[in-house]
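> starting from these lines, generate the structure:
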Amino acid sequence: MPTEKYCVMGNPITHSRSPWIHTRFAELTNEPVAYTRQHVELDSFQQAIKDFAAQGGKGCNITVPFKLEAAELATQKSERVTLAGAANTLTIHADGTISADNTDGLGIVADITRNAGVSITGRDVLLVGAGGAAAGVLGPLLREKPRRIIIANRTVEKASHLAESHAAIAAETGTELSASALDAITEDFDIIINGTASSLAGAQSPVPASVLRQGALAYDMMYGEKAQGFLDWATRHGAIARDGLGMLVEQAAESFAIWRGVRPPAEQVLRELRAEIAAGR
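The predicted model follows:
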């Protein structure tokens, strides 16, 4: 079987671990996949997709800042894309149509429940942020049937809009879903998920330590050095700290399964990637 082409597109993109992850998936599953990274100029995303399709490309992962454009470009959209308004996985079909999905939420749920061994069902969850990162994970989090989710954001109107767009799923799963301003949070939670860009700015946490219930899981969707301030803050206050590297690998596994119909061994690849990073590679 001839090798088929896939890639990750973004700006910036040189830091992306996706080529390493998908290459390893291909090796372990014996799938004929060639996966590269592609830097795309800010006003050239649609053309980049057209060019990649013309070169025989079969699918793309999409990262910052093109996830909204990816959703708009798609011919068919999954429920997750429709709810989030963003896509991170595009499949290019032989007839030229493009299907879009968003695997970020599936990735974080798999990492929390399977890799970290923490149940979301029946728990109280604080989702910090209301941008694309938070929107991408809210639907799958609700599907796990937590007791409640509060979306906290600097601009409460944005958090309210995100909550309203997911009200039907919340009603279906019996989850109490609401919005709050960041500085108005007075309760504590079992799971705190940082979906803001605070880690990029070097901030330790966008919320006070009072949100951390005893033994809480504090999860930053960033990974590596960018997440270290938040992780140190969480550990210092007695929480279980976890970065988003597992989410990265698990969402990649979901994309790979969509494209190839094969489930790669994500847990093994996550262990190997952590070892690579620890070795400075």
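> CA only for contacts and neighbour counts going forward, please
Noted.
> stretch 151-164: which residues count as buried?
151-154, 156, 158-160, 162-163 (16 or more other C-alpha atoms under 10 Å).
> tell me how far it lies from the chain's centre.
Centroid separation for stretch 151-164 versus its chain: 19 Å, with C-alpha atoms, centre = their mean, to the nearest Å.
> could you pull out the helices for the stretch 151-281 of the chain?
Shown for the stretch 151-281 of the chain, the helices assigned by DSSP state H, counting those that start in this stretch span residues 156-165, 167-173, 228-236, 245-260, 266-278.
> of the ones you listed, flag the one that's most buried.
Highest mean neighbour count among the helices of the stretch 151-281 of the chain (mean count of other C-alpha atoms under 10 Å): helix 245-260, with a mean of 23.
> tell me what that one is packed against?
Contact here means 3 or more C-alpha pairs under 8 Å, 6 or more residues apart in numbering; DSSP states H and E; on that basis helix 245-260 packs against helix 18-29, strand 57-62, helix 104-110, helix 266-278.
> dump the ones you listed to a markdown table, plus distance to Arg37.
Formatted as a markdown table, the helices and strands packed on helix 245-260 follow (distance: least, C-alpha to C-alpha, whole Å):
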| stretch | distance to Arg37 |
| --- | --- |
| helix 18-29 | 6 |
| strand 57-62 | 9 |
| helix 104-110 | 18 |
| helix 266-278 | 17 |
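> for Asn194, which of these is the nearest?
For Asn194, the closest of the helices and strands packed on helix 245-260 is helix 104-110, at 11.7 Å, according to C-alpha to C-alpha.
> next secondary structure element downstream of that closest one?
Next in sequence after helix 104-110, counting helices and strands by DSSP states H and E, comes strand 124-128.
> and the angle for that next one with helix 156-165?
Angle of strand 124-128 versus helix 156-165, following axes from the mean of the first three to the mean of the last three C-alpha atoms, to 10 degrees, is 130 degrees.
> one more to line up against the first:
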Amino acid sequence: MHRNRFAVFGQPVAHSRSPAIHAAFAAQCGIALDYVRIEASPEDFAVAVERFAREGGRGANVTLPHKPAAAALCTTRSERAARADAVNTLVRVDDAAGGAPRWHGDNTDGIGLVRDLRERHGLRLDGARVLLIGAGGAAAGVAPALLDAGIAVLAIRNRSSARGDALAARLNDARVRALAWDDADDAVFDVVINSTSAARSDTAIDWPFLHAGADGWTAVDLGYGRDAAMFLETARARGAAACIDGLGMLVEQAAESFRLWHGVMPDTAPVYDVLRRELPAP
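As a prediction, this is how the structure comes out:
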């Protein structure tokens, strides 16, 4: 029996939960597929994707550090991928004339985050004041969806002011402003989102602005499990009323990728519940 071939590309990628998530979605929907992890360095990424396509690959997820490079490989991109200038989902587009495989690129990170925050955690985003920490591919992936969700303010803090300024300029929205990392801005925020990998190590990090939350503010880390622990523990100690890691976002963005590939939306709740038992919230 022919089995659809899918993969997740990254470096590192051995920790990825994507194969288990997509296997669970496929079982729900009665779809047979092969979904594997493919480790590729930045130098080898394009060649690895080409090889995957030649071997019958129909679609792929892309994680760090390849999202900007994936965008460059695509013949076409969705509006949300174009706004992010980063792709986390590749969809095979067959050439009717039998030419070389082509890829359509999408970015499901933002819609995955918004669905998780709204539907799973009941967080109100309409009118919210949001601080986004970081200005890399992860931040660029979620920022457009946050703006589309109706937030009132999106402030961006990044250690490199130039990168923060560049992301704010690319978003081209009056609600967006870039702040210096150590700027003594007195603004308060309803939601503070960490998109950086800086908290993934054991080295203590100072977030001098984390005291600036409004009453009842919510802290969000796009990492999950242990990777989110340092930031969320710091946020909790500094008055965050709620702390949310990125596990729900991971499942929701995967579901959107699955929908793009197979034309059906899976039920994310049971998949999230299984993973949550394996990875307790930090």
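> in the first structure, what residue corresponds to Phe258 of the second structure?
Correspondence of Phe258 of the second structure to the first structure, assessed by TM-score structural alignment: Phe256.
> nope, Asn158 of the second structure is what I meant
When the first structure is aligned by TM-score structural alignment, the residue opposite Asn158 of the second structure is Asn153.
> Leu83 of the first structure sits in which helix or strand?
Under the criterion of DSSP H and E, Leu83 of the first structure resides in helix 79-84.
> that helix vs the second structure, mean deviation?
Its aligned residues in the second structure lie a mean 1.6 Å from helix 79-84 of the first structure after superposition (mean C-alpha distance after the TM-score superposition for the first structure).
> quick check: next helix or strand after that helix?
Using DSSP H and E, the helix or strand that follows helix 79-84 of the first structure towards the C-terminus is strand 89-92.
> remind me what that following strand packs against, helices and strands.
Counting contacts by 3+ C-alpha pairs under 8 Å, 6+ apart, the secondary-structure elements packed against strand 89-92 of the first structure are strand 57-62, strand 98-101.
> JSON lines for those, including mean neighbour count?
Shown next, in JSON lines, are those (neighbours: other C-alpha atoms under 10 Å):
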{"stretch": "strand 57-62", "mean neighbour count": "24"}
{"stretch": "strand 98-101", "mean neighbour count": "24"}
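> picking up where we left off before, does the match of Phe258 of the second structure touch Pro265 like I think?
No. If you go by C-alpha atoms under 8 Å, Phe256 of the first structure and Pro265 don't touch, sitting 10.8 Å apart.
> any common contacting residues for those two?
Residues touching both Phe256 of the first structure and Pro265 comprise Phe25, with contact defined as C-alpha atoms under 8 Å, 6 or more residues apart in numbering.
> residue range for stretch 127-139 of the first structure in the second structure?
Using TM-score structural alignment, the match for stretch 127-139 of the first structure in the second structure runs over residues 132-144.
> aligned counterpart of Val269 of the first structure in the second structure, please.
When the structures are aligned by TM-score structural alignment, the residue of the second structure matched to Val269 of the first structure is Val271.
> could you measure from its match over to Gly225 of the second structure?
15 Å (C-alpha to C-alpha, to the nearest Å).
> residues contacting Leu146 of the second structure?
Per C-alpha under 8 Å, 6+ apart, neighbours of Leu146 of the second structure: 110, 114, 125.
> which one in the first structure is aligned with the second one?
Applying TM-score structural alignment, one finds that Val114 of the second structure aligns to Val109 in the first structure.
> its match and Pro140 touch, don't they?
Yes. With the criterion set as C-alpha under 8 Å, Val109 of the first structure and Pro140 qualify as a contacting pair; they are 7.0 Å apart.
> can you pull the contacts of the residue most central in space within the second structure?
Central residue of the second structure (C-alpha atoms, centre = their mean): Asp109, 3.5 Å from the mean position. Contacts for Asp109 of the second structure were tallied using C-alpha under 8 Å, 6+ apart; they are 88, 138, 141-142, 249-250, 253.
> quick one, what contacts the residue nearest to it when sequence neighbours are not counted?
Counting by C-alpha to C-alpha, 6 or more residues apart in numbering, the nearest residue to Asp109 of the second structure once its immediate chain neighbours are dropped is Gln253, at 5.3 Å. Taking C-alpha under 8 Å, 6+ apart as the contact definition, Gln253 of the second structure lies against 108-113.
> look up how far Ala7 of the second structure lies from Gln253 of the second structure.
Using C-alpha to C-alpha, Gln253 of the second structure is found at 15 Å from Ala7 of the second structure.
> residues near Glu79 of the second structure, how many?
When neighbours are defined as other C-alpha atoms under 10 Å, Glu79 of the second structure has 13 of them.
> how much space is there between it and Thr108 of the second structure?
Glu79 of the second structure sits at a distance of 11 Å from Thr108 of the second structure (criterion: C-alpha to C-alpha).
> post-alignment, the longest strand along the first structure versus the second structure, mean distance?
The strand of greatest length in the first structure, counted in residues with DSSP state E as the criterion, is given as strand 212-220. Following superposition, strand 212-220 of the first structure is found to deviate from the second structure by 0.9 Å on average (mean C-alpha distance after the TM-score superposition for the first structure).
> now the angle from that strand to helix 228-236?
Angular relation of strand 212-220 of the first structure and helix 228-236 on a 0 to 180 degree scale: 160 degrees, by the same axes, to 10 degrees.
> which residues does strand 212-220 of the first structure contact?
The contact list for strand 212-220 of the first structure, computed with C-alpha under 8 Å, 6+ apart, reads 118, 188-195, 227, 230-231, 234, 237-244.
> let me have the contacts of Gln253 of the second structure in a markdown table, extended by distance to Ala32 of the second structure.
Formatted as a markdown table, the contacts of Gln253 of the second structure follow (distance: C-alpha to C-alpha, whole Å):
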| residue | distance to Ala32 of the second structure |
| --- | --- |
| Thr108 | 22 |
| Asp109 | 25 |
| Gly110 | 28 |
| Ile111 | 26 |
| Gly112 | 24 |
| Leu113 | 27 |
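> which of these map to contacts in the first structure?
Retained in the first structure: 108-113, out of the contacts of Gln253 of the second structure (criterion both residues aligned by TM-score structural alignment, their matches' C-alpha atoms under 8 Å).
> what sits against Gly224 of the first structure?
Residues in contact with Gly224 of the first structure (C-alpha under 8 Å, 6+ apart) are 243, 245.
> can you find the partner of it in the second structure?
Following TM-score structural alignment, the counterpart assigned to Gly224 of the first structure within the second structure is Gly225.
> give me the distance between its match and Ala48 of the second structure.
When C-alpha to C-alpha is applied, the distance between Gly225 of the second structure and Ala48 of the second structure equals 29 Å.
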